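Chemist: sequence and predicted structure, then a few things I'm wondering about:
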Amino acid sequence: MAQSGYGKRAVPAQHPARPDDFASLPLRERYIAAFVERLPEGAVMSVKALAKQIPLYGQQAVASAMTALSVAGHLRRVRCALVDGQGQVRWVFRTFWSRTAHDNEWWAEFLGSLTVVAPEVESVVAAPAPAPAPVEAPAASAVPAQRVADPEEGGRSTAYLALAELGRVDTRLALSHAHCVALEPLAEQWFARGVDVGYFVRTLTAGLPASVEAPFGFVRRRLGDKLPPVYRPAPERAGGVTHPAKVECVECGVPGPVDALPDGLCRGCREPAGADPQADPSGPRVRDRIAALRDLVKSS
């Protein structure tokens, strides 16, 4: 298995598995395609790793077969630059696989709309959302959470409830109902700047003096003095979403835009510089090989 976030990735729009999925391919490609199809999601897809697991073929044969499978529309190799919440950039390498052969237009559309999430948050995205705390507003509301009334608390806002929470965390800041109502507008400014209840309570209860003679005046002063700055995260960093994915040439590894590598091959590998088609009449040209593979896909 590859590191989390790397390796094999299945694509959508595939027909159900059938015994003759790869029957139109040559024997070697058919064998390796069937092997890759049975690998689990996230499996290592490097030529070296595959050759170690396939007894019939060495690295060179596996590399040639992977190129043929890319031309036939079964796979694309992709690299993605991930930007996490701290602005750190790193590369993730994936091989997208499909038992159903797709043409270049389909691959370009799929990879062009690809959204990549940092591997460390993938499991969080898939996990069920935890139950909200009593002071939180319902997630489905269309208005800002800090202004949504909680019906179980008599219609009180999150700001009011957070102020009431202060006395439960530390009795030195116990506020009355009238105090919470009076301070509510000041507290709402905090939630309008994106803080949550936990941050609000921790900040206001941190570093208290030994005794607080007037909790109302003390909290009112702190609400003004410790008001957090306005913060809006950069859009490109939200949720670990990255720059557009780049397709790697399956032959040489050169990256390029998703629509610039038809068949998963760069121009240099599709049309080698200085190649003489008459130099070896017995050997098929690269262009002829690609055309033959396309014909096999159309006839399947």
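Modeler: On my side now, so go ahead. Numbers count the residues shown, from 1 in each chain.
Chemist: only C-alpha atoms for contact and neighbour calcs from this point on.
Modeler: OK.
Chemist: whichever strand or helix holds Cys80: what's the following helix or strand?
Modeler: Cys80 is located in strand 75-83, with elements delineated by DSSP states H and E. Downstream of strand 75-83, the next assigned helix or strand under DSSP H and E is strand 89-97.
Chemist: what packs against that following strand?
Modeler: Using 3 or more CA pairs under 8 Å, 6 or more residues apart in numbering; DSSP states H and E as the contact criterion, the secondary-structure elements in contact with strand 89-97 are strand 7-10, strand 75-83.
Chemist: for Ala49, find the nearest of the ones you listed.
Modeler: Comparing these against Ala49 with CA to CA, the closest turns out to be strand 7-10 (11.1 Å).
Chemist: try it against this one:
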Amino acid sequence: MDTEQISAPSRAQYRVRRRVTAFGVIHVNAIHTSRFTIVGNHLAQHGALSLTAIGLAVHIQSLPDGAKVGIKVLADRFPESEARIAAALRELEAHSYLARTVERLPGGRVVTRTVSHNHPDAAAGSVPPAPEPPAEPERTPVPAEPPADAPEPPREAAPPPQPAPAPVPRRAPEPEPERAPEREAEPEREPAPAPAPAPLRPPLPQPLAPEIHRTAADLLAGLRRDDPRLILGETDVRRLAPAVAAWLERGITPETVRHTLTGGLPHPVRRPAALLAHRLTVHLPPRLPDLPPPEVVHPMHDCTGTCKRVIRAAEPGPCRDCRLAAEATRAEAA
């Protein structure tokens, strides 16, 4: 029994069992000694704020005083768009985690002041002050005992007893008013440029002779025979018929117009009337230039004068030389 057991452990092995769950989160925490921010669960587990607003509030609370937290600055810092960041800031304002005011500086410049509250009650100034540590009781110094061989000091007459002073109640120190963080001055935003007006659509071509409207209307109504997707209503047919008549007036045959309107259609055809109006307007051919009058070739005739030569003339008669000779003879006779 007195033999030492070499294989036995020298002391019991203690192991702290970690609770393992089949589901849910498991926290592995490390102690922060620098660069950390205290965030309350009222913000981290807020039931009415979006995740974007909660993350943005934590980011703003971690920034030092004077840091810029404008919408454009945050949009450059994070992948969220300016619209989502602006919506998150409005959520924080609605739940008293943020306050933004627009102020005009003496020089006329308009800036936005931003104040971040780490607790909703901080906006109304109703955060309870932190409890002060209890004051330590005052210790009365104990006089040192005189040595045994020291002569006993002469005894003085004891003073008459005096009434104990009434205790003075101590007032608790008033909490210092919490200083509001310095508000950030954001640069004035330039007004967004006005959107450019939409280009006006060119008007549909109009014919000069309205007699061919019936032919144009029949052509449009029959397009659904070539392609079932080109079904037009009566209103669209009446609106597009003058444009088709303008094509026919410029010498384009109905078959050519039908081929132009039905060839190479996209898939699917969502607005057939708008597609046909575009093609009739954009692909309208120009008018043909006027042709020069054809040269007239007169038939051959024999001169009826004295020369009897063959000449070209619209009607039979004397040639130019015979006419001049006859006129000279008449002038001499006169």
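Modeler: Received, thanks. Keep in mind the model is a prediction, meaning the values are calculated, not measured.
Chemist: any idea what the TM-score comes out to?
Modeler: Here the TM-score of the superposed chains, computed with TM-score structural alignment, normalised by the length of structure 1 as the reference length, equals 0.30; 112 aligned residues with a CA RMSD of 3.8 Å.
Chemist: circling back: in a markdown table, list the helices and strands packed on strand 89-97 of structure 1 along with distance to Ala108 of structure 1.
Modeler: Compiled in a markdown table, those are given as follows (distance: least, CA to CA, whole Å):
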| stretch | distance to Ala108 of structure 1 |
| --- | --- |
| strand 7-10 | 16 |
| strand 75-83 | 10 |
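Chemist: which of those is buried the deepest?
Modeler: Of all those, strand 75-83 has the most neighbours on average by mean count of other CA atoms under 10 Å, namely a mean of 23.
Chemist: and it, what does it pack onto?
Modeler: Packed against strand 75-83 of structure 1 by the contact rule (3+ CA pairs under 8 Å, 6+ apart) you find strand 89-97, strand 246-248.
Chemist: what residues of the longest one count as buried?
Modeler: To tie it back to what came earlier, the one meant is strand 89-97 of structure 1. Of the residues in strand 89-97 of structure 1, 92-97 count as buried by neighbour count, 16 or more other CA atoms under 10 Å.
Chemist: if you count neighbours, what's buried in the helix or strand hosting Lys72 of structure 2?
Modeler: Per DSSP H and E: Lys72 of structure 2 is located in helix 71-77. Along helix 71-77 of structure 2, the positions that meet the burial threshold by neighbour count (16+ other CA under 10 Å) are 71, 74-75.
Chemist: in TSV: these, plus distance to Arg312 of structure 2.
Modeler: Putting these into TSV (distance: CA to CA, whole Å) gives the following:
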residue	distance to Arg312 of structure 2
Ile71	94
Leu74	96
Ala75	92
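Chemist: show me which of these is closest to Met300 of structure 2.
Modeler: Using CA to CA, Ala75 is the member of the buried residues of helix 71-77 of structure 2 that sits closest to Met300 of structure 2, with 94.3 Å.
Chemist: so how far is Ala86 of structure 2 from that closest one?
Modeler: The gap separating Ala75 of structure 2 from Ala86 of structure 2 is 9 Å, by CA to CA, to the nearest Å.
Chemist: again with Val237 of structure 2
Modeler: As for Val237 of structure 2, its distance to Ala86 of structure 2 is 49 Å (criterion: CA to CA).
Chemist: what about these two, which has more around it?
Modeler: More crowded of Val237 of structure 2 and Ala86, by other CA atoms under 10 Å: Val237, with 19 against 16.
Chemist: host element of that one?
Modeler: helix 234-249.
Chemist: tell me which other helices or strands that helix touches.
Modeler: For helix 234-249 of structure 2, the helices and strands in contact under the criterion 3+ CA pairs under 8 Å, 6+ apart are helix 213-221, helix 254-262, helix 272-282.
Chemist: so after the longest one, what's the next helix or strand?
Modeler: Right, helix 272-282 of structure 2. Tracing the chain C-terminally past helix 272-282 of structure 2 and defining elements by DSSP H and E, one meets strand 300-302 next.
Chemist: buried set for that next one?
Modeler: Buried residues in strand 300-302 of structure 2, counting neighbours by 16+ other CA under 10 Å, are found at 301-302.
Chemist: determine the set of other helices and strands touching the helix or strand following it.
Modeler: If you walk from strand 300-302 of structure 2 toward the C-terminus, the next helix or strand you reach (DSSP H and E) is strand 310-312. Using 3+ CA pairs under 8 Å, 6+ apart as the contact criterion, the secondary-structure elements in contact with strand 310-312 of structure 2 are strand 300-302.
Chemist: pull the contacting residues for Lys72 of structure 2.
Modeler: Under the criterion of CA atoms under 8 Å, 6 or more residues apart in numbering, the contact list for Lys72 of structure 2 reads Glu82.
Chemist: against Ala83 of structure 2, how distant is it?
Modeler: Using CA to CA, one obtains 10 Å as the distance from Lys72 of structure 2 to Ala83 of structure 2.
Chemist: likewise Ala246 of structure 2?
Modeler: Remark: distance between Ala246 of structure 2 and Ala83 of structure 2 (CA to CA) = 50 Å.
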